[in-house]
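> sharing a sequence plus its predicted fold:
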Amino acid sequence: MDKFTTLTGIAAPLPLINVDTDMIIPKQFLKTIQRSGLGKNLFDEMRYTTDGAEIADFVLNKPAYRNAQILVGGDNFGCGSSREHAPWALLDFGIRCVIAPAFADIFYNNCFKNGILPIVLPQEIVDQLMEDAQNGANATLTVDLENQTITRPDGQTVAFEVDAFRKHCLLNGLDDIGLTMEKSAAIESFETKAAQDRPWV
């Protein structure tokens, strides 16, 4: 998993509440267990017509937001089913940070496990960042995980909270497998001793 330290990127505004995981990545794209290739179908039903043509006024189809790395969303973002494909699709598109007033629990946890930083902020602060994001190519935010700040285009900073353990994992690029591998020496020592003590196992 890639480390998340400081991210400076275009923020795309998605001022919708209750964006569920089926909106993020519709069910017909859940057949794969590969994490790559899902970005093209992110928000598929909002990005494309039934015959596959782009819907020009959807935010991620607009030239200014095609390379967005930050998404500013509405309340209860990521609700619905627990599909891990939702953060996979966001990450494959290039989104590394989602800012919203509240997230669904499972989606929130899945973001951290896949290298995405979900940031919870009060509605009034999200509204201000949403206004920043609506400035198109000038909608650049800087997210500093170490210092837990977001720097707005005008230079003002916004502080955010994040769990210390999850912060450690993102800063060091540690998913569940990475956390286990940190203990590889202890695991190897245990297995060696176990083989000596119980050679019949």
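Received it, and whenever you're ready, just let me know what you need.
> C-alpha from now on. contacts and neighbour counts both.
OK.
> do a quick rundown of the helices in the protein.
Taking DSSP state H as the criterion, the chain carries its helices at 21-24, 44-47, 85-93, 105-113, 123-133, 164-171, 176-181, 184-197.
> need the winner for burial among the ones you listed.
helix 85-93 (a mean of 25; mean count of other C-alpha atoms under 10 Å).
> what's the closest of the helices of the chain to residue 30?
Closest of these to residue 30 is helix 85-93, at 6.8 Å (criterion: C-alpha to C-alpha).
> take the helices of the chain and write them to CSV, including distance to residue 3.
Converted to CSV, those look like this (distance: least, C-alpha to C-alpha, whole Å):
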stretch, distance to residue 3
helix 21-24, 23
helix 44-47, 28
helix 85-93, 13
helix 105-113, 11
helix 123-133, 24
helix 164-171, 5
helix 176-181, 12
helix 184-197, 20
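> among these, which is nearest residue 99?
The closest of the helices of the chain to residue 99 is helix 123-133. By C-alpha to C-alpha, the value is 7.2 Å.
> quick check: residue 120 vs residue 161, distance?
8 Å (C-alpha to C-alpha, to the nearest Å).
> those two: which is more packed in?
Between residue 120 and residue 161, counted using other C-alpha atoms under 10 Å, the more crowded position is residue 120 (19 against 13).
> verify the stated contact: that one with residue 101.
Yes - using C-alpha atoms under 8 Å, residue 120 and residue 101 qualify as a contacting pair, with a distance of 5.2 Å.
> now the residue nearest in space to the middle of the chain, nearest residue through space, not along the chain?
The residue lying closest to the centre of the chain (C-alpha atoms, centre = their mean) is residue 116, at 3.1 Å. Once flanking residues are discounted, residue 116 sits nearest to residue 96: 4.7 Å by C-alpha to C-alpha, 6 or more residues apart in numbering.
> let's bring in a second model and compare:
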Amino acid sequence: MTRLTKIAGSAAPLSIDNLDTDQIMPKQFLRIIDKAGLADGLLYDLRFDENGAPRGDCVLNRAEFAKARILIGGANFGCGSSREHAVWGLQQYGFAAVIAPSFAEIFYSNAMNNRLLLVQLERDVVDMLAREVTETPGAVISIDLEGQTVVSASGKPYAYSIGARHKRMVMEGMDTVDLTLQSLAQIEAFETVHFERRRWARVM
């Protein structure tokens, strides 16, 4: 898989605190056995009214944000139930990263495991980024994954923190299974010693 070092593109502001996974991907779109078609369900009740007509007040229905690669969200983004479909839907819609003041823990792990980059910045910085892209739709935000910086539309850099494991997963396109397999030699060596000492524990 291609190594990911930079994400750049226009951004869509969705400054809603406590946006939960039930809102991000409503339950009626979970009745599938694969990942196909989840873009249609993304934030469905925010994007469409009860008759299925697009809501004019939803930022994602505005043409200037149609091709946004980065979503700027509110605090506690992705709270609620553990719903990996929410991550898949965001990716299928075209988002490669979400910037927010904070993320729900389970959603954070699901996202990083699927190569959706989550960037946590201070609330005032996130609010400033949202204002910039609202005032200048189509303005480009750039994320340097190696340097761990977000460069605003006005060119100002902001550093962000990310754990070494999650950083590697996103950059290299690895999930938790891939990471485990990287240590296969050590695992096998441990098993050899373990079962030599406890032969009774080996299941044949």
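That came through fine. Note that the coordinates shown come from a computational prediction; the quantities given were computed from them, not determined experimentally.
> what's the TM-score here?
The TM-score (TM-score structural alignment, normalised by the length of structure 1) is 0.88; 199 aligned residues with a C-alpha RMSD of 2.5 Å.
> relative to residue 8 of structure 1, which of the helices of structure 1 is closest?
helix 123-133 (13.0 Å).
> so how far does the closest one sit from its counterpart in structure 2?
Taken over the aligned residues, the distance from helix 123-133 of structure 1 to structure 2 averages 1.1 Å (mean C-alpha distance after the TM-score superposition for structure 1).
> between the helices of structure 1, which gets nearest to residue 7 of structure 1?
The nearest among the helices of structure 1, by C-alpha to C-alpha, is helix 164-171 at 11.6 Å.
> that closest one vs structure 2, average offset?
Taking mean C-alpha distance after the TM-score superposition for structure 1, the mean distance separating helix 164-171 of structure 1 from the aligned residues in structure 2 is 1.0 Å.
> need the longest strand for structure 2.
strand 6-14 (DSSP state E).
> show me what that one is packed up against.
strand 70-73, helix 123-135, strand 140-144 (3 or more C-alpha pairs under 8 Å, 6 or more residues apart in numbering; DSSP states H and E).
> closest one to residue 187 of structure 2 among these?
Comparing the helices and strands packed on strand 6-14 of structure 2 by C-alpha to C-alpha, strand 140-144 comes nearest, at 33.6 Å.
> and the angle from the closest one to helix 123-135?
Between strand 140-144 of structure 2 and helix 123-135, the angle comes out at 140 degrees (axes from the mean of the first three to the mean of the last three C-alpha atoms, to 10 degrees).
> and the contacts of strand 140-144 of structure 2?
The contact list for strand 140-144 of structure 2 (C-alpha atoms under 8 Å, 6 or more residues apart in numbering) reads 5-11, 70, 149-153.
> one more time with 7 Å, if that's ok
Here strand 140-144 of structure 2 makes contact (C-alpha atoms under 7 Å, 6 or more residues apart in numbering) with 5-11, 149-153.
> let me have those residues in CSV, adding distance to residue 88 of structure 2 and neighbour count as columns.
Listed next are the contacts of strand 140-144 of structure 2 as CSV, based on distance: C-alpha to C-alpha, whole Å; neighbours: other C-alpha atoms under 10 Å:
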residue, distance to residue 88 of structure 2, neighbour count
5, 21, 14
6, 20, 15
7, 18, 16
8, 20, 17
9, 19, 17
10, 20, 21
11, 18, 31
149, 24, 18
150, 23, 23
151, 25, 17
152, 26, 20
153, 27, 19
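> of the residues you listed, closest to residue 171 of structure 2?
Closest to residue 171 of structure 2, out of all of the contacts of strand 140-144 of structure 2 and judged by C-alpha to C-alpha, is residue 5, at 6.2 Å.
> which residues touch the closest one?
Going by C-alpha under 7 Å, 6+ apart, residue 5 of structure 2 touches 144-146, 171.
> quick check on these: which are buried?
Neighbour counting with 16 or more other C-alpha atoms under 10 Å marks 144-145, 171 as buried within these.
> quote the end-to-end distance of stretch 101-120 of structure 2.
First-to-last residue span, stretch 101-120 of structure 2, C-alpha to C-alpha: 5 Å.
> do the same with stretch 56-75 of structure 2
One end of stretch 56-75 of structure 2 sits 24 Å from the other (C-alpha to C-alpha).
> if I look at residue 58 of structure 2, how far off is residue 204 of structure 2?
From residue 58 of structure 2 to residue 204 of structure 2 the distance is 59 Å (C-alpha to C-alpha).
> for residue 123 of structure 2, that is, sorry about that
Counting by C-alpha to C-alpha, the gap from residue 123 of structure 2 to residue 204 of structure 2 is 56 Å.
> residue 123 of structure 2 against residue 101, yeah?
Yes - if you go by C-alpha atoms under 7 Å, residue 123 of structure 2 and residue 101 touch, sitting 5.0 Å apart.
> that'll do, ta.
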